[in-house]
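>>> next input, structure requested:
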Amino acid sequence: MATELAEFARTHAGWVLPLLCLSCLAVLVGLFSIQRRQLRALQTWEEERKRADQQRLEQSRAHLASEQAERDARLQREKQVQQSRQLMANAIATLQQLKRHSE
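Sure thing, here's the model as predicted:
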């Protein structure tokens, strides 16, 4: 069988060798095409991952900013309540002094 194949190759070397080379070239082109598609898919995946990471980061920043705004608003309300209490205490003290002086 091997000798028959070798004899066939010698007899038809004019077209067997170029056909074999073209077949190898076609396989290499196919493999190169597959590799390019895989590389493109990997790049697309990485871009999507980066966009998702960026979106998560922006959402996290927005959430932190919202929490900070809520804390600031709460502190402002507490400060206003404290000022109102102080004003009320001052008004009560003034009224008590006026009441004592009028007696």
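>>> please make it C-alpha for all contacts and neighbour counts, starting now.
OK.
>>> how about residue 77, secondary structure?
Here residue 77 is helix, with the state taken from DSSP: H, G, I helix; E, B strand; the rest coil.
>>> residue 83 versus that one, what's the distance?
10 Å (CA to CA, to the nearest Å).
>>> element containing residue 34, please.
Residue 34 belongs to helix 13-102 when assigned by DSSP states H and E.
>>> alongside the first, I'd like the structure of this one:
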Amino acid sequence: MKVIPLHDRVLLKRLEEQEKRKGGIIIPDTAKEKPQEAEVIEVGKGRVTEDGKVIPLDVKKGDKVLIGKYGGQEVTINDVELVIVKEEEILGKIT
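Reported below is the predicted structural model:
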């Protein structure tokens, strides 16, 4: 099954957090509440303005982004846990 988000929504897969950093330092649970990295799986066609124009999204399939730990709507598709967010919930692109 394939899911294509509508309008300005983006389908993401959260990337696994690293428990340890270089040098073997363990990350405490409180630090894990910072923004998470995710990969863009699919994007909607864009935001529709009041006059009906479609403004394309700034992110595209394959981009790596930062999102809030608890942002979006979690969904399971083909036994894979994903999250759907509005583009405005994306904090930034990782380049």
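>>> tell me how the two chains score on TM-score.
TM-score for the superposed chains, counting by TM-score structural alignment, normalised by the length of structure 2: 0.14, backed by 25 aligned residues with a CA RMSD of 4.1 Å.
>>> before we move on, the earlier item: what about the helix holding residue 34 of structure 1, distance to the chain center?
Centroid separation for helix 13-102 of structure 1 versus its chain: 7 Å, with CA atoms, centre = their mean, to the nearest Å.
>>> which strands and helices lie in contact with that helix?
Counting contacts by 3 or more CA pairs under 8 Å, 6 or more residues apart in numbering; DSSP states H and E, helix 13-102 of structure 1 packs against no other helix or strand.
>>> what number of residues lie near residue 81 of structure 2?
Close neighbours of residue 81 of structure 2, defined as other CA atoms under 10 Å, add up to 12.
>>> contacting residues around it?
Applying CA atoms under 8 Å, 6 or more residues apart in numbering to residue 81 of structure 2 gives the contacts 13, 74, 75.
>>> going through the residues you listed, which ones are buried?
In terms of neighbour count (16 or more other CA atoms under 10 Å), the buried residues within the contacts of residue 81 of structure 2 are residue 13.
>>> among the contacts of residue 81 of structure 2, which ones are in strands?
13, 74, 75 (DSSP state E).
>>> out of those, which is nearest to residue 93 of structure 2?
The shortest approach to residue 93 of structure 2 among these belongs to residue 13, at 14.1 Å (CA to CA).
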